[in-house]
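Participant: Quick one, fold the following:
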Amino acid sequence: MALLTSATATLTAATAVADEVTIAVASNFTAPMQAIAARYEATSNHKIKMAFGSSGKIYAQIRHGAPFDAFFSADQEKTARLISEGLAETDSLITYAEGKLVLWSTHSDLVDNSGTILKTTRFNKLALANPKLAPYGAAAQQVLHNMHLDADTRSRWVQGENISQTYQFAASGNADLGFVALSQVMRNGEIVEGSAWIVPQSLYTPIKQDAVVLKRAADNPALAEFWAFIQGPQARAIMAAYGYSAVQGEHSHAE
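Facilitator: Alright, predicted model coming up:
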């Protein structure tokens, strides 16, 4: 009886672990992932725990043993590295979304539909994410370089550690302008406040965002179910409402 009780307790504990998924998510995808996880949990008995941060910092944490089951990066480079280093499952790799960069201000009349403000001195600080840690920061730097404005604006840059901090600089008024993720200022296909310029794709490398299952969670049934959900129509609709484009047919392993 004692042996049976012990075995039952062990099985119960294992089931509890399998029913919970811990994912690390790039900051730009915070709001969409929160909405997606809530929708998923409404129809599943599994739970999604989330940690948010810059892709660079999350990558470093995973390499140092952070207990994440999956990683939703803001680029494709870091997930590829984890696979090459034997820390992630090759067959799990998906490109779940393509992000868009926007120049945004809380001031309703500051940003026009061509980003003209960047060529003037009518702003105090320009917020952008650290390009070494955050893909959206690297994209912002590309935009300024391609517009031949990096030298002229550099003295007014203020860098956030990740895109969430960058958004806070602009939202709080500590910076008049900020290069942020469109998902941070768009709801249901509309800019929620202020003024914005959705940066043309010709000015920066497409921000294709990959996700991967880490080795420690290769056999987690709850994660397998969520992996299918994130590529399904409900999740896609939520992403679109936040300004993300779905990337069909690339790295997709959903049935």
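Participant: going forward, measure contacts between C-alpha atoms and count neighbours the same way
Facilitator: Noted.
Participant: Now do the contacts for the closest residue to Ser108 other than its chain neighbours.
Facilitator: Of all residues not flanking Ser108 in the chain, Gly194 sits nearest, at 4.2 Å (C-alpha to C-alpha, 6 or more residues apart in numbering). Listed by C-alpha atoms under 8 Å, 6 or more residues apart in numbering, the contact partners of Gly194 are 104-109.
Participant: And the residues you listed, which is closest to Ala217?
Facilitator: Trp104 (38.2 Å; C-alpha to C-alpha).
Participant: Could you look up the SS state of that closest one?
Facilitator: Following DSSP: H, G, I helix; E, B strand; the rest coil, Trp104 is assigned to strand.
Participant: Would you confirm that it contacts Ala175?
Facilitator: No - using C-alpha atoms under 8 Å, Trp104 makes no contact with Ala175, being 10.3 Å away.
Participant: Give me the buried positions along stretch 195-209.
Facilitator: Residues of stretch 195-209 classed as buried by neighbour count (16 or more other C-alpha atoms under 10 Å): 195-199, 203-204, 207-209.
Participant: try stretch 56-67
Facilitator: Using 16+ other C-alpha under 10 Å as the test for burial, stretch 56-67 gives 56-59, 62.
Participant: one more to line up against the first:
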Amino acid sequence: MKAGKADGNVYPLVVSNFILRTTLFLVLIQITAPVRVSAAGGQNELRQTASHQKAALRIAVASNFALTARALANDYESQSANRVVIISGSTGKHYAQIINGAPFDIFLAADTLRPALLEEEGFIDTGTRRTYAIGRLVLWSAKSGIVDEEGHILERLDQYRIAVANERLAPYGVAAREVISGAQHWNQMRDSLIRGENISQVYHFVASGGADAGFVALSSVINRGGDAPGAYWIIPQKLYTPIDQQAVILRSSLAAIDFMAYLGSEDAKAIISTSGYRVPQ
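Facilitator: Down below sits the predicted model:
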């Protein structure tokens, strides 16, 4: 057997090969070992990493939040290489699409019920469900003389063509029903109400004259380049259950985690607040 010399000692070549293979193995372990970040700096490092890795995020958004979501997306894209695609629709319809395999990365719902159901059914990234906004309901008319700031229209609500979002699909429709029921008008009006699939349709009904007034989100009337025509009444919170709107990650990725971190930032909260929502403390 051939041998080599080292420091005056003779070692079999097979031993040298063993040492070489062992060294290479240890180097490979170091190269392929998973990267861990500290708890203190982890979120910042994830945001920095995600912001430099271009990705397209598909975000399902409740109709009432669509305009605000677009403003948030524009601000987020100015800070990140990631691109955001907004898909607007009713919360109930999005829920049905998600459980049937729709390829959304994040869901911004208009309630807590559907996100909770998705969590129970295993459709979300565990631990990501949280409230991002609290909606405010208004009764709006594009015509003058119908709605006043004191809400006197509630006393004569059954005299008008009123539009509401479908309460089976849209949380703002549920809130509208609570207000109408509280004013003792639900039984006589339930069959004559003009129902839209979502808040956007309700806004369209009122804006086009198809309805005299409609229950919409405050954001719907202040987010369109100035206040909408006519007048609106901001309905007191005591007349309906708070509309807590929750977000969840459906498909986990660095980009999705990064956007959710942005959603809780002060920049995002400022946009949400000026759009007519309350923000969770």
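Participant: Got a TM-score for the pair?
Facilitator: Here the TM-score for the pair of chains, by TM-score structural alignment, normalised by the length of structure 1, is 0.85; 230 aligned residues with a C-alpha RMSD of 2.0 Å.
Participant: Let's have the buried residues of stretch 195-209 of structure 1 in CSV, adding secondary structure.
Facilitator: Output for these, formatted as CSV (three-state DSSP):
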residue, secondary structure
Ser195, strand
Ala196, strand
Trp197, strand
Ile198, strand
Val199, coil
Leu203, helix
Tyr204, coil
Ile207, strand
Lys208, strand
Gln209, strand
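Participant: and which of the residues you listed is nearest Gln234 of structure 1?
Facilitator: Nearest to Gln234 of structure 1 out of the buried residues of stretch 195-209 of structure 1 is Gln209 (C-alpha to C-alpha; 18.3 Å).
Participant: mind checking what the closest one lines up with in structure 2?
Facilitator: In structure 2, the residue matched to Gln209 of structure 1 (TM-score structural alignment) is Gln245.
Participant: In terms of helix, strand or coil, where does the counterpart of Ala60 of structure 1 in structure 2 fall?
Facilitator: Counting by TM-score structural alignment, Ala60 of structure 1 lines up with Ala96 in structure 2. Following three-state DSSP, Ala96 of structure 2 is assigned to helix.
Participant: ditto for Gly122 of structure 2
Facilitator: Of the three states, Gly122 of structure 2 takes coil under three-state DSSP.
Participant: Trp104 and Ala175 of structure 1: which is more packed in?
Facilitator: Each of Trp104 of structure 1 and Ala175 has its neighbours counted (other C-alpha atoms under 10 Å); Trp104 has more, 32 against 23.
Participant: Which residues are in contact with the more buried one?
Facilitator: Applying C-alpha under 8 Å, 6+ apart, we find Trp104 of structure 1 in contact with 111, 170, 177-180, 194-197.
Participant: circling back to that earlier point, quick one: which of the contacts of Gly194 of structure 1 is most hemmed in?
Facilitator: Most neighbours among these, by other C-alpha under 10 Å: Trp104, with 32 neighbours.
Participant: ok, which stretches of the stretch 51-200 of structure 2 are helices?
Facilitator: Ranges of helices in the stretch 51-200 of structure 2, per DSSP state H, counting those that start in this stretch, are 66-77, 91-99, 113-120, 171-182, 186-189, 199-207.
Participant: Read off where the last one ends up in structure 1.
Facilitator: Aligning helix 199-207 of structure 2 against structure 1 (TM-score structural alignment) gives residues 163-171.
Participant: Arg156 of structure 2: neighbouring residues, count only.
Facilitator: By other C-alpha under 10 Å, 11 other residues sit near Arg156 of structure 2.
Participant: can you tell me which residue in structure 1 aligns to it?
Facilitator: The alignment partner of Arg156 of structure 2 in structure 1, by TM-score structural alignment, is Thr120.
Participant: And that match, how close does it get to Leu133 of structure 1?
Facilitator: Counting by C-alpha to C-alpha, to the nearest Å, the gap between Thr120 of structure 1 and Leu133 of structure 1 amounts to 28 Å.
Participant: cool, and Leu177 of structure 1?
Facilitator: Counting by C-alpha to C-alpha - Leu177 of structure 1 and Leu133 of structure 1 are separated by 20 Å.
Participant: can you pull the contacts of Leu101 of structure 1?
Facilitator: Neighbour list for Leu101 of structure 1: 136, 139-140, 179-182, 198-199 [criterion: C-alpha under 8 Å, 6+ apart].
Participant: out of the residues you listed, which one sits closest to Gly243 of structure 1?
Facilitator: Proximity of the contacts of Leu101 of structure 1 to Gly243 of structure 1 (C-alpha to C-alpha) peaks at Leu182, which lies at 6.0 Å.
Participant: Can you give me every residue that contacts the aligned partner of that closest one in structure 2?
Facilitator: The pairwise alignment with structure 2 assigns Leu182 of structure 1 to Leu218, based on TM-score structural alignment. Listed by C-alpha under 8 Å, 6+ apart, the contact partners of Leu218 of structure 2 are 135-138, 234, 275-277.
Participant: Same list (these) but as CSV, adding distance to Ile222 of structure 2.
Facilitator: Converted to CSV, those look like this (distance: C-alpha to C-alpha, whole Å):
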residue, distance to Ile222 of structure 2
Gly135, 13
Arg136, 12
Leu137, 12
Val138, 11
Ile234, 12
Ser275, 7
Gly276, 7
Tyr277, 11
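Participant: What distance do you get for the counterpart of Glu77 of structure 1 in structure 2 to Ala247 of structure 2?
Facilitator: Superposed on structure 2 with TM-score structural alignment, Glu77 of structure 1 falls opposite Leu113. Distance, Leu113 of structure 2 to Ala247 of structure 2, by C-alpha to C-alpha: 11 Å.
Participant: Look at those two and report which has more neighbours.
Facilitator: Set side by side, Leu113 of structure 2 and Ala247 show more neighbours around Ala247, with 23 against 16, by other C-alpha under 10 Å.
Participant: Hmm, Gly127 and the more buried one touching each other?
Facilitator: No - the criterion here is C-alpha under 8 Å, and Ala247 of structure 2 misses it with Gly127 at 10.9 Å.
Participant: chain center to the match of helix 199-207 of structure 2: distance?
Facilitator: Stretch 163-171 of structure 1 has its C-alpha centroid displaced from the chain centroid by 14 Å (C-alpha atoms, centre = their mean, to the nearest Å).
Participant: Leu254 of structure 2 - how many residues pack around it?
Facilitator: 15.
Participant: Trace it over to structure 1, please.
Facilitator: Taking TM-score structural alignment, the alignment pairs Leu254 of structure 2 with Pro221 from structure 1.
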